[in-house]
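S.K.: quick one: sequence plus predicted model below, questions after.
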Amino acid sequence: MVSNMTGSFQLMKSLNRSLVLNIIRTEGAISRTETAKKAGLTPPTVSTIVSELLEEGLIREGQTGVSSGGRKPILLSINHNSRYVIGVDVGTEEVRAALTNLNADVLAVKKKQLVPGMNEEEFLSIVIGLVQSMLEEKAADGAHVIGIGVGMHGIVDHTKGESIYAPHFGFQNMPIKVPLEEAFQLPVHVENDVRSMALAELWFGGGRNSEDLLVINVGHGIGAGCIVNGRIYRGRHHIAGEIGHMIVDLNGRQCTCGGYGCLHTVASGIRIRERVIQEITLGRKTAVLDEVDGEKERIDGETVHRAAMKGDYYAQEVLAEVGRFLGVGITNLIHALNPDKIIIGGGVSKAGDYIFKPLQKVVGTRAVTDAAKKTEIELSKLGDTAAIRGAATLVLSELYDYQKQER
């Protein structure tokens, strides 16, 4: 009985500590008294927690606030550079590792190309080597790293820290958490890369005031991160958000998943490249070819975008069709999930209005109600840092958040 009571006390103390930290984080600068009110805790309890956090250097005292009759209160804020996190973003072609502070600000980045046809052991060796290099470099600067977050391509079991299926690499049931924790003796959190992006948008990006948020990544593939009631929604079998395999064309092309007419086959970066190369081979005249000096194998979404900006009608039409198909997919998601906001990121989204305007037109025409037609949709402002900041936020959510980031 005593053991249970002790365990319950320690749990409550830990929850209260995270609650206080999270309030200080979200408020930016706040007094002890206001923290106690927002937390629903007694002033002595908050004072004890604050003293511990100050001693550890996690928070700091700064400017004074406005007095309500007595002494001016001293405001508390997070000491963002007191601790650091390693965020790892696993793309289809490269791995990036970043050192971030407690605000997920990216302070340093290292990259490593992924080798085509590599096996699981080779992949893990690349990731571990990249993280090791970052840790060794920053150890000389006295950086105190508290954990590693990994945003992994494909379907991920976040509880086990395993890659269930990484379609681009062909990996199945590959442990990531355990090998990294054994290598570095640090806590490791693993999540799908787009869910990591959604967490970054929720904490630091355009989704900060949203409870129900959908973040869509349109790059080589297409995926979504779903936030429901402020929490990551993963689904029963970890596949919530696999919208690239939403069927939008019953008579469409075969997808890598084996199905036909998936969104991936009409709106991904890979499809843009395949379509343009195919039509050039069949004789299509387009300025896209000029962008790559006639070497059609070098064509990608970026070269199509450049040609579109120079007035090439065909390039503009290719991007507009991508936008229309994305609009169909997003309309379906609005009807299924009815989010507060939708944020679109990834390489293809850099084409901006060439994709965004056709997308908005479809949603504005096809959504079922006037309110649904006006669902807030915007391009990500976090850009290329979204995934890597999200990976770091997997660790920060354990530090700050007194509720579990799962559903």
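M.R.: Everything's here; your move.

S.K.: switch to C-alpha atoms for all contacts and neighbour counts from now on
M.R.: Fine.

S.K.: what helix or strand is I86 located in?
M.R.: strand 84-90 (DSSP states H and E).

S.K.: output the contacting helices and strands for that strand.
M.R.: Packing contacts for strand 84-90, counted by 3 or more C-alpha pairs under 8 Å, 6 or more residues apart in numbering; DSSP states H and E, involve strand 94-100, strand 145-152, helix 386-400.

S.K.: list the contacts for the residue lying closest to G65 once chain neighbours are set aside?
M.R.: In this structure, G65 finds its nearest non-sequential neighbour in P73, 5.2 Å apart by C-alpha to C-alpha, 6 or more residues apart in numbering. Residues in contact with P73, defined by C-alpha atoms under 8 Å, 6 or more residues apart in numbering, are S31, R32, T64, G65, V66, S67.

S.K.: and the gap between P73 and L102?
M.R.: Distance of P73 to L102, computed by C-alpha to C-alpha, to the nearest Å: 24 Å.

S.K.: dropping in the other structure now:
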Amino acid sequence: MTKKVIKVINLEYLRRGNKALIKDLNRALVLYQLRREGPLSRMEIAKQTKLSPSTLSKITEELKEKAMIKEIGEGQSNGGRKPVYLEFNYNFGYVIGIKIEVKRLIIALTNLKAEAIDRIELPFNYGASADEVIDLIIEGVTKITEKNKFNDRRWLGVGIGVSGLVNKKRGELIYSSLLGWSRVPFREILQKKFSVPIYIDNDVNVYTLAELEYGYGRDLNNFILVISGVGIGAGFVFNKQIYRGEFGGAGEVGHMVIYPNGNNCCCGRRGCLEAHAGEK
């Protein structure tokens, strides 16, 4: 005889969980509107987010207490109370961005508006191993954070842009023909050294994200960004989302073969676009 296993679902637990989730989503929605469209009055935020005045009031007061948003003054009155404008606090925290090039690291400390607070460049030999460059990353991040200690700011994370195929979810470089590296678990290694989140992505996707958030792409739903240097790559945005492809290599246009018997490429093939149009 087969026993039936009956699972009792605690509906009260689910309701509490859903309330917490909804609260987090509403908070994120308010922050998003202020980052993208601010400064805004509470009435303008309510109109754009469809949140009730009471819900919005609780959220904005909580965000003000955490110093994530701030009041910046009053606007003109149309007969009633003057609207108070709110703005996202771009100096609430800071982040570190790292670009790995073929012979140097560029490390920048920025606020949450991508405004550079400090920047350093660390050279390394062409053909250096991933281990050597990771040691240099640790040295550089330590140096820039110790130099810029802020009492009223928080270090929120590190982002790394590197050429090649990247598993963004695992934080791992799968393969970079330009650097000659494969299977480099950046996040796993760096997470042991730093207590903040570590993010890794293809460098052109990182450029594309910056363009989407702060550049010409802000007002576009679909666009293609092409970078040409030592390597050639592209970033694709469809419906305001970066398209990476099934294996993260959608933007590797530099390795399309344009001349079957052309120049040798660093990827091991001949005639790639990068081998003919990239910088030597």
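M.R.: Everything's here; your move. Quick caveat, the model's predicted, so the values are computed rather than measured.

S.K.: drop the TM-score for these two in here.
M.R.: Remark: TM-score between the superposed chains equals 0.91 [TM-score structural alignment, normalised by the length of structure 2]; 270 aligned residues with a C-alpha RMSD of 1.6 Å.

S.K.: residues in structure 2 aligned with the strand holding I86 of structure 1?
M.R.: The aligned range for strand 84-90 of structure 1 in structure 2 is 94-100, by TM-score structural alignment.

S.K.: off-centre distance for that stretch?
M.R.: In terms of C-alpha atoms, centre = their mean, to the nearest Å, the centre of stretch 94-100 of structure 2 is found 10 Å from the chain centre.

S.K.: all helices of the stretch 101-250 of structure 2, in order?
M.R.: 130-147, 186-190, 203-214 (DSSP state H, counting those that start in this stretch).

S.K.: now, of the ones you listed, which is deepest in the fold?
M.R.: Greatest average neighbour count among the helices of the stretch 101-250 of structure 2 goes to helix 203-214 (a mean of 20), per mean count of other C-alpha atoms under 10 Å.

S.K.: mean per-residue distance, that helix versus structure 1.
M.R.: The superposed helix 203-214 of structure 2 is, by mean C-alpha distance after the TM-score superposition for structure 1, a mean 0.6 Å from where its aligned residues fall in structure 1.

S.K.: so that helix matches what in structure 1?
M.R.: Under TM-score structural alignment, helix 203-214 of structure 2 corresponds to residues 193-204 of structure 1.

S.K.: what residues does that stretch touch?
M.R.: The set of residues external to stretch 193-204 of structure 1 that reach it, using C-alpha under 8 Å, 6+ apart, is 89-90, 150-154, 207-210, 213-217, 223-227, 230, 232, 380, 382, 386-391, 393-394.

S.K.: chain neighbours aside, what residue packs nearest to C226 of structure 1?
M.R.: What sits nearest to C226 of structure 1 in space, not counting adjacent residues and going by C-alpha to C-alpha, 6+ apart, is L214, at 4.9 Å.

S.K.: test my guess that the one you found contacts I334.
M.R.: No - L214 of structure 1 is not in contact with I334 according to C-alpha atoms under 8 Å; the separation is 9.3 Å.

S.K.: coming back round to it: mind reading off the mean deviation between the match of strand 84-90 of structure 1 and structure 1?
M.R.: Mean deviation for stretch 94-100 of structure 2: 1.0 Å (mean C-alpha distance after the TM-score superposition for structure 1).

S.K.: against L190 of structure 2, how distant is the counterpart of E122 of structure 1 in structure 2?
M.R.: The equivalent of E122 of structure 1 in structure 2 is E132 (alignment by TM-score structural alignment). According to C-alpha to C-alpha, E132 of structure 2 and L190 of structure 2 sit 13 Å apart.

S.K.: ok, now P197 of structure 2?
M.R.: According to C-alpha to C-alpha, P197 of structure 2 stands 9 Å off from L190 of structure 2.
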